[in-house]
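*Asks:* The amino acid sequence is not available; the structure is as follows:
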């Protein structure tokens, strides 16, 4: 609900010039369409099972046309000649055919459903996995509700199509082919008459399909808006914002409008083409009646071309043919309207990965990384921005030292930190770790070597222990306690009734900002990375707690490279190097005392910080 009333604005920090978080990116891959060939490729891994399904369908279609011939034999031979033996065999054959068809249908349904569910699983995992590699920039431009809608609503709506559509098409085509062949064997004239309505049905079906496709696209987009509205308005943050701003009535009205539009689109989708289908259904009822008339004319002629049994059997085949044609056209309409769903999912699958791992990328061993970080001639521009955020940055961080990045809001501090963790790639220039360009390293090794604690203190809705082990699944209970002692949070956890098994609540709302930051810090400590990036890591701590943590952070930073981004200049007093940024450029650099003595931009920041 990024465009809804009262809920605008992002909650993240750092950097300027980027597209507004919450803005939806509906055009991810222009020109990428969901055609039937691409949809059919989803079935490729299951060729063997589908071949068995096809064989079962063919057998079912073949047995389906046997009964009318048995009926003809009964009418033309068994009854007129009073042949009880022939009658018994024909009746037994009809029972056997029905039984065999039912068994084949059950087996075929089980196999096809299994394939359909496997394809849905593949599609969900492929979409989720691709989105995991999309990089931070994608998610600052795309609503969370939109992503959820495409994974759950769109793929969920495709389930019926993928699960049954291919087998329905093959089954209908096979049944139609067998029926037409059997009808032609009985009488070609009646067969041509029976198929006279097919071109009209195809034309009407195409029109209805195109209309439903447009409606389906609008339905899914509206469903995405509704999902975003729920996700944003009914989260803890959304409830706090809506209540404190007095906008609950407006939010409810906005939701009402979206829900009403979705309901109206549902009605339009259901009723689209009803008149056309009613016309065709009427024709399908009229044609069998007219077939009796034409058959009677042929039967009453001077030289009868057909028998009574043939006419009865033909009508039986005809009564099975039209539902199959109708079913095939209905499936075709369903596929046509579902192309909008496939297109929306394929847009995500086709979206270019901005942070891609090179083939043969180097995996660094964190135990052997010294921690030398270099930025050389780095320029960076956020997607959609017309101006660079960073302009030719040259920063050197020696192994085992502490470098602080400071500056006013929008100076590029957080953006620089993002580049060091390869959450973005520079537009020009390079960022290196121990002389290796980050773009030449595996993403996993970068994550193992560069520990990040950001302003966004995201905690899972799980226990404290599970949140900590997200960073190190193999960590023992003793490891958790050690990390939490360093982060000055163990005593508080120990005072809780359930200790480390305490559930933190959605986004950690059972804890204060300072407690969440210390938990996030402990989570990074567990990974023991050679490079530590602290982005306002102590911003939510009170002065006393911050002072208590300073010694722990100093011990943690010992022997490793630490890069801190801070507004509180008191936290970086002992940094080996302070880099002052202004509008994406390096303005000053030096130690705390050196910069104070120069009386420049840093001295002004320090004076302002001291006066607060």
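*Replies:* It's in. A quick note: this is a predicted structure, and the numbers were derived from the prediction, not measured.
*Asks:* C-alpha only now, for contacts and for neighbours.
*Replies:* Fine.
*Asks:* Next, please give the residue ranges for the strands of this protein.
*Replies:* Shown for the chain, the strands assigned by DSSP state E span residues 373-380, 390-397, 402-407, 428-433, 436-437, 450-453, 531-535, 561-565, 577-582, 585-590.
*Asks:* So for residue 275, which of the ones you listed sits nearest?
*Replies:* strand 373-380 (57.7 Å; CA to CA).
*Asks:* Buried residues, that closest one. List them.
*Replies:* In terms of neighbour count (16 or more other CA atoms under 10 Å), strand 373-380 has its buried residues at 373, 374, 375, 377, 378, 379, 380.
*Asks:* Just the closest of these to residue 462, please.
*Replies:* When those are ranked by distance to residue 462 (CA to CA), residue 373 comes first, at 34.7 Å.
*Asks:* residues in contact with that closest one?
*Replies:* When the contact criterion is CA atoms under 8 Å, 6 or more residues apart in numbering, the partners of residue 373 are 396, 397, 398, 399, 420, 431, 432, 433, 434, 435.
*Asks:* Same check on residue 79?
*Replies:* Under the criterion of CA under 8 Å, 6+ apart, the contact partners of residue 79 comprise residue 87.
*Asks:* where does it sit relative to residue 308, distance-wise?
*Replies:* Relative to residue 308, residue 79 is positioned 12 Å away (criterion: CA to CA, to the nearest Å).
*Asks:* okay, pairing it with this:
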């Protein structure tokens, strides 16, 4: 009921449409219920009338029925068209809410969940919810109205025969409730399995270049076939369950006809039921059985919609781990003084940072060096509040970052990463991502600063050149310079360079290093580097080991100290010096 209450909330913006939809549904049901009564009335009145009266009555009857069915047609149009539009609007609202929720969720959620599964919740789950949102209330309302109305009229015609029908209907209801529980489990399993198919597909397509470079298409086919077969087996179980459900209900519907014929014949033989009354009774039975069939189909729709909305609701109820504090305020007039004060952090039970202390003055640059897994990237991620510290605090200009709004904090920090992500679109759109309202002149100026303008102008479409998915049409160096232009346009006071040149060739590295030096000027800069040649001029180099800070100082100081940093430096440059 809690889930259904949340589902009902999505009807609120369309309350007027929903009410009118139900009114139209009610008119359709009443017209369907009226036809046998009209037939019964004509049988009683025209049977004894003369020829002239019958002809006149038929004319007005035709006019009345045409008007009645014209109204029914208009109501049916509204229910079919506007009702579906309402369902589509609700689907849009849910998709928007779900997307907004995905945008709010912290990195830890994405660490635990698969992109393909999230896409499944955003697309296929919500389609079934849309169908349920439109057809669900309408089908239940029409069906219940017809069933109750038919029962009342059937009781009016013959009470004992109607009681027999009620007994068969109750047996049918108990059978449906039992099968309904099994169907709910199979539909939930369907959701999980199709999400697995989507996850496998997304994983393969995202890494298609790696797949082809290793000639591992057969491995990926096997992985996809495995998830595809699991989904097929889940569907088989689902269809077996549906088959039992629909077959059983079909048997009970046949039992209703048997009850009418045998029971009706028995009561006619007794003299308590007229043959003409049994004919009218049979017409109402058809009206009575049709909504039962609709309710049987609705049960399947309900389970699909319910299982989809349940998965939707699980995401919507996920606690957002990183969000603005109630008393948060914007970070303004940023100077760029950074303090890590006794910071501790860990992923689940794994300790990554323990009582870390770092101070960076405004406009100064520090470099983080050390083996993979030591926590260098984590230190930077904590500054952006991708994760929150588990102990201590991080301050910018003397203000705890947990008291700052996330938007103002992240707008004040620029990050250039090793793995550059370019969005599908043009070069211009990707550069302007750093400042969506930037003018063309500002975009061009940023590109010039990143030493990418001349290359862009050499392209046939210039700044309107399509970069491909994830920038596949560009080289690593070109993508990196576009990402640097994006940061130039953003113009943050604090800069993070996360191994920005480690994946590039020497020539590209030299070009990009010049761009990064220009970008770092007059900004507080944190650099994560494996290539030690790029950090010689840093104001302070901090060597991070598995147990925290091992040593710190300038490049020359650490070389003279002849400890861990000097060892790293020799390992990296010994071969080059020998070759020279």
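*Replies:* Great, that's in hand. Small disclaimer: the values here were computed from a predicted structure and weren't measured.
*Asks:* re the thing from before, any of the contacts of residue 373 of structure 1 buried? List them.
*Replies:* Judged by neighbour count, with 16+ other CA under 10 Å as the criterion, the buried members of the contacts of residue 373 of structure 1 are 396, 397, 398, 399, 420, 431, 432, 433, 434.
*Asks:* If we only consider the contacts of residue 373 of structure 1, which is nearest to residue 518 of structure 1?
*Replies:* Ranked by distance to residue 518 of structure 1 (CA to CA), the contacts of residue 373 of structure 1 are led by residue 420 at 22.2 Å.
*Asks:* picking up where we left off before, just put the strands of structure 1 in JSON lines and tack on distance to residue 283 of structure 1.
*Replies:* Formatted as JSON lines, the strands of structure 1 follow (distance: least, CA to CA, whole Å):
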{"stretch": "strand 373-380", "distance to residue 283 of structure 1": "66"}
{"stretch": "strand 390-397", "distance to residue 283 of structure 1": "70"}
{"stretch": "strand 402-407", "distance to residue 283 of structure 1": "78"}
{"stretch": "strand 428-433", "distance to residue 283 of structure 1": "68"}
{"stretch": "strand 436-437", "distance to residue 283 of structure 1": "71"}
{"stretch": "strand 450-453", "distance to residue 283 of structure 1": "69"}
{"stretch": "strand 531-535", "distance to residue 283 of structure 1": "72"}
{"stretch": "strand 561-565", "distance to residue 283 of structure 1": "75"}
{"stretch": "strand 577-582", "distance to residue 283 of structure 1": "77"}
{"stretch": "strand 585-590", "distance to residue 283 of structure 1": "76"}
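*Asks:* closest one to residue 203 of structure 1 among those?
*Replies:* Residue 203 of structure 1 lies closest to strand 373-380 among the strands of structure 1, at 53.9 Å (CA to CA).
*Asks:* quick one: the closest one aligns where in structure 2?
*Replies:* With the alignment judged by TM-score structural alignment, the segment of structure 2 matched to strand 373-380 of structure 1 spans residues 338-345.
*Asks:* mean shift of the matching stretch relative to structure 1?
*Replies:* On superposition with structure 1, the mean distance recorded for stretch 338-345 of structure 2 (mean CA distance after the TM-score superposition for structure 1) is 0.9 Å.
*Asks:* Tell me how many other residues crowd the residue nearest to residue 550 of structure 1 when sequence neighbours are not counted.
*Replies:* In space, not counting the residues next to it along the chain, residue 550 of structure 1 is nearest to residue 571; the distance is 7.6 Å by CA to CA, 6 or more residues apart in numbering. The local packing of residue 571 of structure 1 (other CA atoms under 10 Å) involves 18 other residues.
*Asks:* any idea what residue 571 of structure 1 aligns with in structure 2?
*Replies:* Checking with TM-score structural alignment, residue 571 of structure 1 has residue 534 as its match.
*Asks:* quick one, what contacts residue 63 of structure 1?
*Replies:* Residues 97, 100, 101 are the ones in contact with residue 63 of structure 1 under the rule CA under 8 Å, 6+ apart.
*Asks:* can you do 7 Å?
*Replies:* By CA atoms under 7 Å, 6 or more residues apart in numbering, the contact list for residue 63 of structure 1 reads 97, 101.
*Asks:* what do we get in structure 2 for it?
*Replies:* Under the alignment by TM-score structural alignment, residue 63 of structure 1 pairs with residue 31 in structure 2.
*Asks:* Ok, residue 516 of structure 1 next?
*Replies:* Structural alignment places residue 516 of structure 1 opposite residue 479 in structure 2 (criterion: TM-score structural alignment).
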